[in-house]
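# Sharing a model prediction with you, sequence too.
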Amino acid sequence: MTDVPAPPTPVTALLRAPRHRVSPRARLMWQVAALVEGAVAIGVLLLVDLAVDQVDLPWWGVVAAVAAVLAWVAVVPQWRYAVHRWEVTETAVHTQSGWWAQEQRIAPLSRIQTVDRAEGAVARVFGLATVTVTTASAAGALEIDGLDRARAQDLVAELTLKADAVEGDAT
């Protein structure tokens, strides 16, 4: 009796979540950013209420807006942290991001055109950075947001060396 080969595994079964999480400090950074954005939105709402005579915002409208912002600040950063992951293999960069709509992207090292590191104002306070990997893809660059600053620097160096060592023209 001969062994029957197993049926080919579908490509979707081979995909798994990337191994590495972003920095735990990313949650706090995302919370602070959401809180600032929410405060600005509520401030604009209150200014419009005061400046325009026809707008008469009830007190419960302000309470509902504040409650919505606080719920957003409490839930979304935790959810993002649970989803956001990244990994660099010998052949590709793999990212997973999103919170409501989630996305997994894999870019072969041979397709990398540039690797950038950026630190926004809020990220700098938390010692975090974003690494952006630009490829020839129409889907745009891959971003790894919320990395520890030192890890981001090391990742940029690692990806630069690996992409340079791979044959291909990055197009």
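Noted; the coordinates are in hand.
# Please count neighbours and contacts with C-alpha atoms only from this point.
Noted.
# Off-centre distance for stretch 22-32?
Distance of stretch 22-32 from its chain centroid, counting by CA atoms, centre = their mean, to the nearest Å, is 11 Å.
# got another, please set it beside the one above:
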Amino acid sequence: MSPPPPAPVREPAWSLSRSAIGLWVAQGVLGTVVYGLAVTAFLLFVPADAGWLVTVVRWAGPVLVVVYGVVAIGVRPRLRYRVHRWEITAEAVYTLTGWLDRTWTLVPVSRIQTVDVTRGVVQQVFGLASVAVLTASSQGTVRIPHLEAEVARRVADDLARRAELVRDEAT
């Protein structure tokens, strides 16, 4: 049995698809609209003399919706795109996720049991797919989200082939 691959000493080489920015912007717009409608419904259906909470919501509610919208639409998608990275080497799958709390994940190819490609409804609109690499570890699944659909298919095929070769070599 070969020794485990060394820990990564650099950021993984690849970014997610640029279309992921559009997907995250669309999610931010949807979230902002939902929060805006919730604040509007509160202000329309709760009497103005119902207490101090209504006064606070009348002033702070619209401001918080605008701040949320600026962050969810203008900041978060571009920041997520800059920090989410992935790479596949001969020995392992590396992912780097998180924009506040950074998480390195390294999965040796020899530990891969299953590779799945999923395409949610919104991902399909943007031509994206996610690759899920499943192992027997307690950490479970490692995901590479929002790749171009064709890239995701090729990555999954390549990983499945590599994992099968390693499995064949071990027996």
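Yep, that arrived. Everything numeric in this text was worked out from a predicted model, so none of it was measured.
# Just give the TM-score of the two.
For this chain pair, the superposition-based TM-score is 0.83 by TM-score structural alignment, normalised by the length of the first structure; 157 aligned residues with a CA RMSD of 1.9 Å.
# In the second structure, mark out all the strands, start to finish.
14-15, 85-88, 92-97, 103-108, 112-118, 128-135, 141-148 (DSSP state E).
# give me the number of residues near the nearest residue to residue 73 of the first structure once chain neighbours are set aside?
Among residues not flanking residue 73 of the first structure along the chain, residue 31 sits closest, at 5.2 Å (CA to CA, 6 or more residues apart in numbering). Residues near residue 31 of the first structure, counting by other CA atoms under 10 Å, number 20.
# Check how far the helix ranked longest in the first structure sits from its aligned residues in the second structure, on average.
Longest helix in the first structure, counting residues (DSSP state H): helix 25-51. Here helix 25-51 of the first structure, set against the second structure after superposition, deviates by a mean of 1.9 Å using mean CA distance after the TM-score superposition for the first structure.
# Find the nearest non-adjacent residue to the spatially most central residue of the second structure, please.
Central residue of the second structure (CA atoms, centre = their mean): residue 145, 5.2 Å from the mean position. Leaving aside its sequence neighbours, residue 145 of the second structure sits nearest to residue 130 (CA to CA, 6+ apart; 4.2 Å).
# what's the matching residue for the one you found over in the first structure?
Taking TM-score structural alignment, the alignment pairs residue 130 of the second structure with residue 130 from the first structure.
# Tell me who's in contact with that match.
When contacts are counted by CA atoms under 8 Å, 6 or more residues apart in numbering, residue 130 of the first structure touches 117-119, 143-147, 152.
# again, only this time at 10 Å
Residue 130 of the first structure is in contact with 116-120, 123, 143-149, 152-153, counting by CA atoms under 10 Å, 6 or more residues apart in numbering.
# ok so, going back, hmm, the residue nearest to the centre of the second structure is touching residue 151, no?
No: assessed by CA atoms under 10 Å, residue 145 of the second structure is found out of contact with residue 151, at 11.3 Å.
# which neighbours do these two share?
By CA under 10 Å, 6+ apart, the residues touching both residue 145 of the second structure and residue 151 are 17, 128-131.
# Spatially, which two of those are the most separated?
Spanning the widest gap among these are 17 and 131, at 12.7 Å by CA to CA.
# Please identify the residue in the first structure that aligns with residue 27 of the second structure.
Using TM-score structural alignment, residue 27 of the second structure sits opposite residue 33 in the first structure.
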